[in-house]
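>>> Turn this into a structure:
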Amino acid sequence: MMTDRSGAAEDAGEQLALVPVPVARRRAPSRAPVAERPTATAAPVATVVVDTPLAHLDRPFEYLVPAELDDEARPGARVRVRFAGRDHDGFLLARHDVAEHTGRLAPLRRVVSPEPVLTPSVAAAAREVADHYGGSLADVLRLAVPPRHARAERGVSPGPAEDGRVDPADADPTARDRGTLGGAWAAYPAGPALLRRLAAGESPSAAWLALPAQPHGRGWATALAEVVAATWRSGRSAVVVVPDHRDVARLVPEVEALVGEGECVQLTADLGPEARYRAFLTVLRGHARVVVGTRSAAWAPVRDAGLFACWDDGDDLHHEPRAPYPHVREVLRVRARTEGAGLLVGGLGRSVELQSWVERGELPDVSAARGTVRAVAPAVVVAGEGHQQDRDAAARSARIPSVAWRALREGLEHGPVLVQVPRQGYVVSLSCQECRAPVRCSRCEGPVGIGGGGRTPACRWCGTPARAGQACRSCGSSRLRSAGLGEQRTAEELGRAFPSVRVISSGGQHVVARVDDAPALVVATPGAEPWAPSGYHAVALLDAWRLLDRATIDAGVEALRRWTAAAGLVRPTGAGGASAARVVLCGAPPHAGVPAVEALVRWDPVGLATRELADRTALGLPPARRHAAVRGPARAVDEVVEALGAAGHVVLGRPLADERDEAQVLVREGDAGDGDPPGSLAAGVRAVRASRSARKADEVVRAVLDPGDGLL
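A predicted model of the protein is given here:
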């Protein structure tokens, strides 16, 4: 995997010699020199990746294996080594007979655990992901391998022998009778072929556009469970990554119904250290072949991988907030390529990045025919469109127009209804009653809002209370009005309008996973919508302008993704007992002028992603050209972007040289960049990080490639 190995005692630039200074150079030695430790007779040289934050030391180092550690010093094991005068953790990558370094080598201090927690396939993928994002291998390994927990290590029995793999159908006599695969894929022309190939031991890849409003047994969770079961029945492993724990809780029962309880392991962020490490070891030692989890599950060390799947890749929860900030979609693509496995990326929407893979021919498109989509997609009504203004003059300007009220009232006669609000909280922001200028904090210039009913207005950034009677900076008026309402205030207002109906609020720290079929008004923020097993009887999407006006490059695509996620929860078409469920979009201009609104009405996420990709390709924007967001003190940022500009990349703006405040500058990859070659933006970011690390620069500068919402 790695050919650039350096001796641990090498003295290069800023590095310190790792071998103690010979006794002859010391003045008045206080004790006799310690005898040399005998080394292992077979493969005495260990290649170790040291856990260090120094970017210029992002390469493996060589150490000697003492004879007493010969049996425990296995590839993939955690070790303790002496590095730059201190003890550091590390992973033993491999052992060799001859060292590449010509000088003296320091010995391994000890083996923390002989458990080979870093598999060769994960190590290879981690190196590739680090290079792709301009980061270091040590940073990626912190994300890939959880911290050791000794009690969990003792509590998991040793794994089966490598050659003792048992056919899943033979291991459980009921495995063949757990259900016929393919019911959830019958609506997709390429679905049955995908299942057949996976069951036959092949590794197909696909970009899947899931159908909305599906009945029980045909939804996205069942479809994912079926592809997992097909892979499992071929004797291989599968990894599925979903945005949050509520999706895990919905998917795991579907998977276990097809493969059995003992074959599925959950890996989520809310597991404690012991439970997470126990689940990790259960997969590592071969006790389970299916992993379902959130972001960290993308690195699960499965044996004989057959499928890596990601649901709703556009969700920002898939973007790792720690360096080097990789995205689950890219991690799974790298793992599928390095391990020869299949890749399935699906969702109700289509991200621009995924569409670029489809148009480059990397992933075939698996979707239903347009006639099928039109038959099952919910009916979407845009408030203020057509003749609505003749009946309701405020249909276009009211926050909840009469068409939405009617849809909610009619839906409540049969079951739960959903109201999506873009922001959480009570009154998100205030503005002047006279001139509509936003009210800003006198201390930090942050937005002023109200955190709860009857509370004093205060800054939402620093918490400073607003002064009573504070005059508007633009017109001098002291009268205020609400400029944006959150889900708490919305739930309060709807509760007054429907006094006899149960109101459920979901968002922020209080997220409801599921609601029953009894009538209820469910007010939720995007991503926090509870699952209704029988579907919602009406959905109102409020304040559409807030999502469309977000200052990000993905505003339109992200707005459509959030709308389809909520609208896709409606009751399936043809379900008996009630009229057809309706989706009402409020607060948007007529759909003919807004591509995202038009795509929602037609239920065409692929069309919007295709149009967006064409525009970005013409303008040189992501994903056609990679960008990096460089953030930090202005002078340090200026230094970094100057180095990147000298390497042939395009700097989009530059902070003032004498500015000391935080700054952000975007850098676009130059014409030489293609993939991750030496001239790519990722290589340039990595070189700048190494240079600053080698000269011990004081300022902390973050360089985030493919920054997503950071791309303003």
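
>>> okay, CA-based contacts and neighbour counts for the rest of this
Noted.

>>> tell me which residues in stretch 677-692 are buried?
Within stretch 677-692, the residues that count as buried by 16 or more other Cα atoms under 10 Å are 679-690, 692.

>>> Give me the contacts around that stretch.
Stretch 677-692 is contacted by residues 54-57, 131-136, 626-628, 640, 643-644, 647, 649, 668-670, 672-674, 676, 703, 705 when judged by Cα atoms under 8 Å, 6 or more residues apart in numbering.

>>> for stretch 536-550, same thing?
By Cα under 8 Å, 6+ apart, the residues outside stretch 536-550 that reach it are 399-400, 404, 407-408, 411-412, 414-422, 555-556, 558-559, 563, 566-567, 569-571, 580-588.

>>> again, only this time at 6 Å
If you take Cα atoms under 6 Å, 6 or more residues apart in numbering as the criterion, stretch 536-550 is touched by 408, 411, 416-421, 555-556, 559, 570-571, 581-588.

>>> Check stretch 320-333 too.
135, 318-319.

>>> ok, those residues vs R514, which is closest?
Proximity of the contacts of stretch 320-333 to R514 (Cα to Cα) peaks at H318, which lies at 22.1 Å.

>>> about what we covered before: sitting in helices, which of the contacts of stretch 677-692 do you find?
The helices, defined by DSSP state H, take in 131-132, 640, 643-644 from the contacts of stretch 677-692.

>>> Which one (most neighbours) among the contacts of stretch 320-333?
Greatest neighbour count in the contacts of stretch 320-333, by other Cα atoms under 10 Å, goes to G135: 29 neighbours.

>>> Which residue, neighbours along the chain excluded, lies closest to that one?
In space, G135 comes closest to P324 once its chain neighbours are excluded; the distance is 5.0 Å by Cα to Cα, 6 or more residues apart in numbering.

>>> what's the spacing between the one you found and G673?
As judged by Cα to Cα, to the nearest Å, P324 and G673 stand 19 Å apart.

>>> V583 now?
44 Å.

>>> which one of the two has more residues nearby?
Applying other Cα under 10 Å to V583 and G673 shows that V583 carries more neighbours, namely 27 against 20.

>>> Can you verify that one is assigned to a helix?
No. If the criterion is DSSP: H, G, I helix; E, B strand; the rest coil, then V583 is strand and not within a helix.

>>> Contact partners for it?
So V583 contacts 380, 538-540 (Cα under 6 Å, 6+ apart).

>>> same thing but 7 Å
Counting by Cα atoms under 7 Å, 6 or more residues apart in numbering, V583 touches 378-381, 538-540, 567.

>>> hang on, the earlier thing: secondary structure class for the residue nearest to G135?
Applying three-state DSSP: P324 is coil.

>>> Please give the structure of this sequence too, so both can be compared:
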Amino acid sequence: MSTIAHVVVDVDVAHLDRPFDYLVPEKFTSKAHVGSLVRVMWGGRRVNGWIVSMADSSTHDPSPILAVTSTIPLFTERMLRTYRYVAQRYCATLSQVLSMAIPLRRAAVEKELSGPPQHKPMFEGKMPLDALYPGTQLAPNARIVATGIPHRIRASLAGLLQWASNQDIQVIITVPTGWQAAKLFEWLKAESGSSAIGLQVSEASPVQRFRTHVRALRGDFQVVVGTLAAVWTPVGDEAIIVTWDGDSDLSRSRRTPQADALDIAVARSVNEGLGIIAASFSRTVKTQAMVDSHWAVEPPVSHSIMRDMCPKVRVTGPESFEREGTSAFHGLPDSAFSLIRQNLDRGPVLIQVPGPGIEIDDGEVTIRLGAQRMGSDLGRAFPGTPVVVSASSTSIVRTLDRRPRIVVATPGAEPAVQHGYASVIVTEAHLLTFSERLDALDIALRRWFSTFAMAEAGAHVMLIGETDPQIVRALSLWNPVPAVRAQLAEREELGFFPARWMVALDGESHAVSEVATALEKVPLVPAVHIVGTVERESDNDDGSLFSARTIVRTIVACRPAQAMELMREIQAIRIARSLERKPTIHVTVNPPELF
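Next up is the predicted model:
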């Protein structure tokens, strides 16, 4: 009896996004399994492919598999369910998802990892998790949205890992940047005294990434920490994924499928039954919707510990500027200088500026503010005090000691200081508050809560600039939930994400119009809603007036429960257009910029 392998070829074309039959030669029958990487002939050339299922027969005469290149299956049928789900939900081909989830194979790695799995690490929590989050019920399939407590993140994590170790439950931890992942990895190794902890970051070499993937498949790790790349790590039947700021821009893929770490964690929870903990100092409308819909629970935080650990935030806005004079509009107000003087003798003071430099025009004078300019100004204002500038435009300083100094940094370039800064000042609040992005509130709250959490426990900190009163209350009370809930209610009223599943269609005007018209006819109740269409750009290929192409964006929306049906229809339309060689349409799911 012949053995037939259904193979997804590594070709990213919409109408080829399906398995093809290949004959498994007898010499490969013991090696070919679901999850195996193979070489096959496709269109007259050799290409890679993945076996996604097996059969005893085929309706036509299939070509043989040329080689089974992986000595072990690189994914399981359980993981394949997630891959298919992500491909459909985020309008990608299955081969695109497989290419993202599975690192490039390295034969030498498979040969070197032929010994027994490593021993599992044991963690000892120094503070019971119940002391930080009273009444929290952990389970392998728990769905939790947690608020991080400043200066107690590692204590919380140690308590979680101690519980997971005792229950033999694997844990995946994702953070936004490779530097954060490396720091966390070193701390976990030191705490556990074990080498059975994996690091999976996109910056790693292909060999390192594939080695971590294979070791995870073998069951070597109880804990894997990393960036977005880590969220795909193979795990056993019982595992929890912890995402820190998992729905931030830094945790979002730049290539198809354009999903973030939280999206993938949710997909794995739905399809593989894994637990999920979405944690952050702040809250976003996406995570709040998970709580309000009862898909996830929000554990109560110890109010006494939170009160002792969180900083005291003061917001200095336009009213204060008017009292202090025009200089406050172009630099730091007098109240900020006073805050620096009051705290410098206790340790370093952080001044966060938006970037290397920003043009500001008040109608009379244009000046340039930024890290270098702010550092120079503060150096003159505080002679004899060391000033450190940390910015991507110059150099990034990663760590500092507690000696008094002024630190000027751009977002993401703030040096880490043990026990925190004596004080923190954030400038130019209006730039985030009045951004045109749909998720401007989410970004502002995340950045400012995270930045102020760098201050020592109980420190006095300051936000400078005009901002939303809801943000002022959120920071003053150190509670982002009311502001996010209000934003969520507004999104529901307007019909925006996450109250609606939104899809942006970008392309030539006539092509986008054809797709949008077809989607309006999809039999959904309520029907697909066309939010609007705007012209994105116009180009002219040959310089003539009448050959210009008009590029537009149309937003379509439906209820979240109908998302998979809508995406199935969009994928079917894309396949049909690909077969007919019609102009392509670029699809973006829940875009942060609507138009």
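
>>> Now which of the ones in helices among the contacts of stretch 677-692 of structure 1 would you call buried?
131-132, 640, 643-644.

>>> Which one of those is nearest to D87 of structure 1?
Using Cα to Cα, those come closest to D87 of structure 1 at D131, 26.3 Å.

>>> hmm, back to that, mind telling me what the residue nearest to G135 of structure 1 corresponds to in structure 2?
Aligned by TM-score structural alignment, P324 of structure 1 pairs with P257 of structure 2.

>>> now do D58 of structure 1
In structure 2, D58 of structure 1 lines up with D17, judged by TM-score structural alignment.

>>> Count the residues that sit near its match.
Neighbours of D17 of structure 2 (other Cα under 10 Å): 20.

>>> Now for it: which residues touch it?
Here D17 of structure 2 is in contact with 93-94 (criterion: Cα under 7 Å, 6+ apart).

>>> gap between P19 of structure 2 and N590 of structure 2?
28 Å.

>>> So for those two, which sits in the more crowded spot?
Using other Cα under 10 Å, the more surrounded residue of P19 of structure 2 and N590 is N590, with 22 against 17.

>>> what about the more buried one, distance to E490 of structure 2?
N590 of structure 2 sits 16 Å away from E490 of structure 2, going by Cα to Cα.

>>> and if you look at E77 of structure 2?
To E490 of structure 2, E77 of structure 2 is 41 Å away according to Cα to Cα.

>>> and what of W163 of structure 2?
Separation of W163 of structure 2 from E490 of structure 2 (Cα to Cα) stands at 39 Å.

>>> tell me the SS of the residue nearest to R561 of structure 1 when sequence neighbours are not counted?
Using Cα to Cα, 6+ apart and skipping the chain neighbours, the partner closest in space to R561 of structure 1 is G349 (5.3 Å). Following three-state DSSP, we place G349 of structure 1 in the coil state.

>>> Give the aligned equivalent of G349 of structure 1 in structure 2.
Here G349 of structure 1 is matched to S282 in structure 2, going by TM-score structural alignment.

>>> Now for D506 of structure 2: which residues touch it?
Residues near D506 of structure 2 by Cα under 7 Å, 6+ apart: 512, 552-554, 585-587.

>>> Need the residues you listed in TSV (columns: distance to A416 of structure 2 and neighbour count).
As requested, the contacts of D506 of structure 2 are exported to TSV (distance: Cα to Cα, whole Å; neighbours: other Cα atoms under 10 Å):
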residue	distance to A416 of structure 2	neighbour count
V512	48	23
V552	44	22
R553	42	25
T554	43	24
I585	44	20
H586	40	14
V587	39	23
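
>>> Cross these against strands and list the overlap.
Per DSSP state E, strands hold the following members of these: 552-554, 586-587.

>>> Of those, which is the nearest to E272 of structure 2?
V587 (26.5 Å).

>>> quick one: the closest one and L494 of structure 2, what's the gap?
22 Å.

>>> for V225 of structure 2, same thing?
From V225 of structure 2 to L494 of structure 2 the distance is 38 Å (Cα to Cα).

>>> Give me the more crowded residue out of these two.
V225 (29 against 11).

>>> corresponding residue for V265 of structure 1 in structure 2?
Per TM-score structural alignment, the equivalent position to V265 of structure 1 in structure 2 is G198.

>>> before we move on, what SS does the closest residue to its match other than its chain neighbours have?
The shortest distance from G198 of structure 2 to any non-neighbouring residue, by Cα to Cα, 6+ apart, is to V224 (4.3 Å). The local conformation at V224 of structure 2, judged by three-state DSSP, is strand.

>>> Map V224 of structure 2 onto structure 1.
In structure 1, V224 of structure 2 lines up with V291, judged by TM-score structural alignment.

>>> Enumerate every residue touching the match of V265 of structure 1.
Counted by Cα under 7 Å, 6+ apart, G198 of structure 2 has contacts 212, 221, 223-225.

>>> In contact with the counterpart of S36 of structure 2 in structure 1: list those residues for me.
Aligned by TM-score structural alignment, S36 of structure 2 pairs with A77 of structure 1. Counting by Cα under 7 Å, 6+ apart, A77 of structure 1 makes contact with 91-92, 113-118.

>>> Helix or strand: which one has V7 of structure 2?
strand 4-9 (DSSP states H and E).

>>> before we move on, the earlier item: as CSV, the contacts of D506 of structure 2 with distance to R473 of structure 2 would be great.
Shown next, in CSV, are the contacts of D506 of structure 2 (distance: Cα to Cα, whole Å):
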residue, distance to R473 of structure 2
V512, 43
V552, 39
R553, 36
T554, 36
I585, 43
H586, 40
V587, 37
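
>>> thinking again about what came up before, and for the match of S36 of structure 2, nearest residue in space, chain neighbours not counted?
P116 (4.4 Å).

>>> you'd agree the one you found is up against E72?
No. If you go by Cα atoms under 7 Å, P116 of structure 1 and E72 don't touch, sitting 9.7 Å apart.

>>> can you map out the helices along the stretch 251-400 of structure 2?
Remark: helices assigned in the stretch 251-400 of structure 2 by DSSP state H, counting those that start in this stretch are 261-272, 285-292, 303-309, 318-324, 327-330, 334-343, 371-381.

>>> Run a quick neighbour tally on the nearest residue to A398 of structure 1 once chain neighbours are set aside.
Distance criterion Cα to Cα, 6+ apart; nearest residue to A398 of structure 1, sequence neighbours excluded, is G587 at 7.5 Å. By the criterion of other Cα under 10 Å, G587 of structure 1 has 22 neighbours.
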